[in-house]
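> what would the 3D arrangement of this be:
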Amino acid sequence: MTAAKPGLRHLDVDLAIVGAGSAGMAAYKAAARHTSRLVVIESSGYGTLCARAGCMPSKLLIEAASRAHAIRQAHRFGIQAVGARVDGAAVMARLRELRDYFVDSVIREAEAWPAAHRLTGRARFIGPCELQVDDHAIVKARSIVLATGSRAVVPDAWREAIDGHLLTTDTLFELPSLPRSIAVIGGGAIGTEMAQALSRLGVRVVWLMREDAPGGLRDPALRPLAIPLLSEGITLITRAEVRSMAEAEGGQARVEFDANGERGSAVVDKVLVCIGRQPVFDGLDLDKGGLTLNKEGLVDHEDRSTRVGESCVFLAGDVSGAHPLLHEAVRDGRRAATQAVAQPGPPHHLPEAPLEGGRRTALRIVFCDPQIAAIGRGHEELTRSHHPFVTGVADFTDQGRSRIKDMNRGALRVYVCRDRRVVLGAEMIGPCAEHLAHLLAWSVHQGQTIDTLLDCPIYHPVVEEAVRTALGHARAQLAGQATMRPASPLSACADMGIGL
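Here you go, the predicted model:
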């Protein structure tokens, strides 16, 4: 152990948690049930990424955009909305007001922890299982959970060229008003959501993505559907590679790119970069803790226990390099803390439901319109692994409730194991995907067969009837009936035994 240093507070604890984001907070609550000898070290103030610059403010912007779009579409229902306009400053002011409410609730929760469990400052390793916090504390811990989170990836060259115009979700929601024009770079969940939301709020949007898969759609039958559905009112350029950025006349920025063998450019007020996030290891002096980064810039760890080799260190949340999703971060935090306080000795796995690859059933939702969702194992993965499966399909074009809501766009595709008849996964773009996705995720997680699921009640008329349609299509294929009967708006009535 490091010799005592004058003027430094010395702590000896069972568990030190570095980072008080979603994963760190979950780790603290899990560990506090087992030991009072623990400390959370936070360098930049409490308040999670989700609340401050992620899930919550992005959904506030999306909600405002949805209201604006609904007003413009009201004429389709015989309602004439005259004189409506978007007040960009008011939109952003409301966003920040409610965002701050969510952040404050997180801060209040953390500040309610015992003072002895909270340390403020930047932690760095000074030896295996030993940390120094700025110049005021040394912490010797039996186990350490690293939950230092992630940050948006922004190439240095872009930042140097147009720093005053460059945005990430860390800065987008701080704008006093909406820009007149913006280039959104990236076709993942955040890029998809923000491109559409900003466009619906009256911003001129140029959307650049490297593939032709908005929202991360992987099923080859769904990707062509998504492009026209999500590019309404947007200049969407797929297979685009950004070449350079520079200041332009009039206080704007110029983005130069190659796309589909041609060169192009866009001149805009702001550039929103949504090309991914990377784990934060800055200043941790990992080598002194016996840790190294692999060629991807990650710390290798065992997925189920989250433990780094045979060390005393566990990873939780975005820093692990996993999908930056809140429910995964929270689970990681609980798992890491529970494993960590069980040391020394081999990790003891949590007595929870069977895990898929060390995690719960994969669940991803993109809050665009129509929404995108991916559940469990995808078409691409199943095809690559030669897993025998059939695909049950539901087309929303003539789905009854979807047509009533004027949301009859997209399709649902459910992947069913040929041998065991269980649902392996699903992917969709369509109405109410956030709700259908949970039904399907629970089905995958519990290993339900399509026969059991088709025996479950589904009310009429609801969008969830599309799940019944897709499962019925899959069962027909397993029975050797390769085609699905033509859909009609009232087909669900016949399925439910309701007279036509």
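> going forward, measure contacts between C-alpha atoms and count neighbours the same way
OK.
> name the nearest residue to L217, ignoring sequence neighbours.
With Cα to Cα, 6 or more residues apart in numbering as the measure, R223 is the residue that lies nearest to L217, at 6.0 Å, once sequence neighbours are left out.
> enumerate every residue touching that neighbour.
D212, A213, P214, L217 (Cα atoms under 8 Å, 6 or more residues apart in numbering).
> gap between the residue nearest in space to the middle of the chain and I62?
In the chain, the residue lying closest to the centroid (Cα atoms, centre = their mean) is L325, at 4.2 Å. In this view, L325 and I62 are 18 Å apart by Cα to Cα, to the nearest Å.
> ok, D282 next?
If you measure D282 against I62 using Cα to Cα, the figure is 32 Å.
> of the two, who's got more company?
For D282 versus I62, neighbours defined as other Cα atoms under 10 Å are more numerous around I62 (22 against 11).
> now do the contacts for that one.
With contacts defined as Cα under 8 Å, 6+ apart, the neighbours of I62 are E193, M194, A197, F367, C368.
> now the residues you listed in JSON lines, with secondary structure and distance to A26?
Converted to JSON lines, these look like this (DSSP: H, G, I helix; E, B strand; the rest coil; distance: Cα to Cα, whole Å):
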{"residue": "E193", "secondary structure": "helix", "distance to A26": "27"}
{"residue": "M194", "secondary structure": "helix", "distance to A26": "28"}
{"residue": "A197", "secondary structure": "helix", "distance to A26": "31"}
{"residue": "F367", "secondary structure": "coil", "distance to A26": "25"}
{"residue": "C368", "secondary structure": "coil", "distance to A26": "28"}
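> now the other sequence, so there's something to compare against:
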Amino acid sequence: MAEEIRTDICVIGAGSGGLSVAAGTAQLGRPTVLIEKHRMGGDCLNTGCVPSKSLLAAAKAAQAVRGAGRFGIRTGEPQVDFAAVHAHVHGVIAAIEPNDSVERFTGLGVRVLQTSARFTAPDVVETADGHRIRARRFVVATGSRAALPPIPGLDRVPVLTNETLFERTTAPAHLLIIGGGPIGLEMAQAHRRLGARVTVLERGTLLPKDDPELVDVVRGRLAAEGIDLRERVEILRVEPAAAGVAVLLKGLDGEERVEGSDLLVAAGRRPNIEDLGLDAAGIAATPKGIAVDARLRTSNRRVFAIGDVAGGPQFTHVAGYHAGIVVRNALFRLPAKVDYSALPWVTYTDPELAHVGLTEAQARERFGDVRVVRWPLHENDRAQAERETAGLAKVVLRRNGRILGASIVGAHAGELIQPWVLALASRLKIGAFTGLIAPYPTLGEVSKRAAGSFYTPSLFSDRTRRLVRWLAKLG
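As a prediction, this is how the structure comes out:
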């Protein structure tokens, strides 16, 4: 007979969001069950953020060798040992794994079940290994997986996704990538720097959610490094080829056949909602994910859904943010709601592209009359010292100085965007930046300079000069 477990919180999925909920509820003294049928840590640790950024770090090291001549350091072309790069990537995963392990969560007081689970009633989950869990609240945190677009012939060729890419111990000779979003471009640059030829195929434009002015900086760097960028192309079909795989394209110049050794699909993701028994629990869902309200409650008020499976922004930090919302609702009975107005995101190409709030186009559509201020990195002394002068900071504001959004493209943009996240979350005006003392020389000065340029027209106007002259007459 199945063992029945009665608990306060039952979490399905041990990715970033599920782990955060389980750790929080257990440490607050509530009985917690965590169910995971695959690997602890989920996509982020095993096939997403951690391995991709580790691969990018290796690629950046190779590029640093190529670029050492600009500092007067003479080197040759780096010798890339792709098997050793693979070992580095998996070494980073292994170093982080203990934080997400069964042992750690058991030590926190969580009961971890390594099996699959499905709802059999609105308040009951049953597992494949014979447990029946009744809980006061459930949290579905099953994440998402790579989506394969309906391209003819895709089922006839070997296809890489983020779930298989990081298992390779040899570099592809010519990597074809379908998708010009963050994952596609990050992996394009990483593999190019590690010695592969790379072609990116995108039916629209690169990084369509970001400000086109800043995307141009990233596009220019990728092209300069030898990545073949094909935008606004229609993929007619995919088929096997002597080299490995061929993609038939229809672009502005007609049809074209592009051959490569390997094919990576990075064209979106789909939620993991199959086999959860959502109907039995009265939980509404669509192909985009489980439907939730602003408090992340599903149509079954006993059940919350968080992270990618909830159909919202697909970032690890959003899953962690969702976890905090759920803990406040489920344990403290506070009506906490999601607010994405200060949600940042970063594309970790080199240069990085970071954003928070509204883009210029979004701000003009919503408010009409807005101000835009910029500061280029080539005007920053630290950027000059490190020969990292490509990029700029761009801030969009109301006429009264209220900050609507900020974007930064350049070295360490993901770090530089964080004060702007705080400013938006705290509803600060631009004057908060002009008054701070920034250490010299730092890349962070670019934010203070951009903010200061908001006041330049009025500060050095004829009216201000007349005032200064009048004050001077007073002695």
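> save the contacts of R223 of the first structure as CSV, and put in secondary structure and distance to A115 of the first structure too.
Rendered in CSV, the data for the contacts of R223 of the first structure read as follows (three-state DSSP; distance: Cα to Cα, whole Å):
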residue, secondary structure, distance to A115 of the first structure
D212, coil, 51
A213, coil, 48
P214, helix, 46
L217, coil, 46
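> which of the residues you listed are also in contact in the second structure?
Retained in the second structure by both residues aligned by TM-score structural alignment, their matches' Cα atoms under 8 Å are the following of the contacts of R223 of the first structure: A213, P214.
> so which of the contacts of R223 of the first structure would you say is closest to S44 of the first structure?
Nearest to S44 of the first structure among the contacts of R223 of the first structure is P214, at 33.5 Å by Cα to Cα.
> residue boundaries of the helices in the stretch 101-250 of the second structure?
Taking DSSP state H, counting those that start in this stretch as the criterion, the stretch 101-250 of the second structure contains helices spanning 102-107, 162-165, 182-193, 212-224.
> tell me the most buried of those?
Among those, helix 182-193 has the highest mean neighbour count (mean count of other Cα atoms under 10 Å), at a mean of 24.
> what does E163 of the second structure correspond to in the first structure?
For E163 of the second structure, the aligned position in the first structure is occupied by D170, per TM-score structural alignment.
> can you list contacts of the helix or strand containing R263 of the first structure?
Here R263 of the first structure is covered by strand 262-268, with elements defined by DSSP states H and E. Outside of strand 262-268 of the first structure, the residues that reach it under the criterion Cα under 8 Å, 6+ apart are S181, I182, A183, V206, A248, Q252, A253, R254, V255, E256, F257, D258.
> Provide the aligned range in the second structure for that strand.
Mapped onto the second structure with TM-score structural alignment as the criterion, strand 262-268 of the first structure occupies residues 254-260.
> how big's the offset between whichever helix in the second structure runs longest and the first structure?
As assigned by DSSP state H, the longest helix anywhere in the second structure is helix 49-66. For helix 49-66 of the second structure, the mean distance from the matching residues in the first structure following superposition reads 1.0 Å, by mean Cα distance after the TM-score superposition for the first structure.
> over in the first structure, find the residue span that helix aligns onto.
Per TM-score structural alignment, the counterpart of helix 49-66 of the second structure in the first structure is residues 55-72.
> so how far is that stretch off the chain centroid?
Stretch 55-72 of the first structure sits 18 Å away from the centroid of its parent chain (Cα atoms, centre = their mean, to the nearest Å).
> equivalent analysis for stretch 207-219 of the second structure, please.
Here the centre of mass of C-alpha atoms in stretch 207-219 of the second structure, compared against the chain's by Cα atoms, centre = their mean, lies 15 Å away.
> aligned to R104 of the second structure, what sits in the first structure?
R104 of the second structure maps onto E109 in the first structure, by TM-score structural alignment.
> for its match, what are its contacts?
By Cα under 8 Å, 6+ apart, the contact set of E109 of the first structure is empty.
> now with 10 Å, please.
With contacts defined as Cα atoms under 10 Å, 6 or more residues apart in numbering, the neighbours of E109 of the first structure are M25, Y46, G47.
> compute the number of surrounding residues for whatever residue of the second structure lines up with the first one.
Under the alignment by TM-score structural alignment, M25 of the first structure pairs with L19 in the second structure. Number of residues near L19 of the second structure (other Cα under 10 Å) recorded here: 25.
> the helix or strand L19 of the second structure falls within: what's the following helix or strand?
Here L19 of the second structure, judged by DSSP H and E, is contained in helix 16-27. The element immediately downstream of helix 16-27 of the second structure (helix or strand, assigned by DSSP H and E) is strand 32-35.
> for that following strand, the distance to its chain's centre please.
Here strand 32-35 of the second structure is found 27 Å from its chain centre; the criterion is Cα atoms, centre = their mean.
> what does it correspond to over in the first structure?
Mapping strand 32-35 of the second structure onto the first structure (TM-score structural alignment) gives residues 38-41.
> what lies in contact with that stretch?
Contacting residues not belonging to stretch 38-41 of the first structure are listed as 11-20, 24-25, 27-28, 31-32, 110, 113-123, 133, 139, 141-148, 341 [Cα under 10 Å, 6+ apart].
> from those residues, which would you call buried?
The neighbour count (16 or more other Cα atoms under 10 Å) marks 11, 13-20, 24-25, 27-28, 31-32, 110, 117-123, 133, 139, 141-148, 341 as buried among the contacts of stretch 38-41 of the first structure.
> list the ones among those that fall in strands.
When strands are assigned by DSSP state E, the members of those inside them are 11, 13-18, 118-120, 123, 133, 139, 141-146.
> sweet, I'm off.
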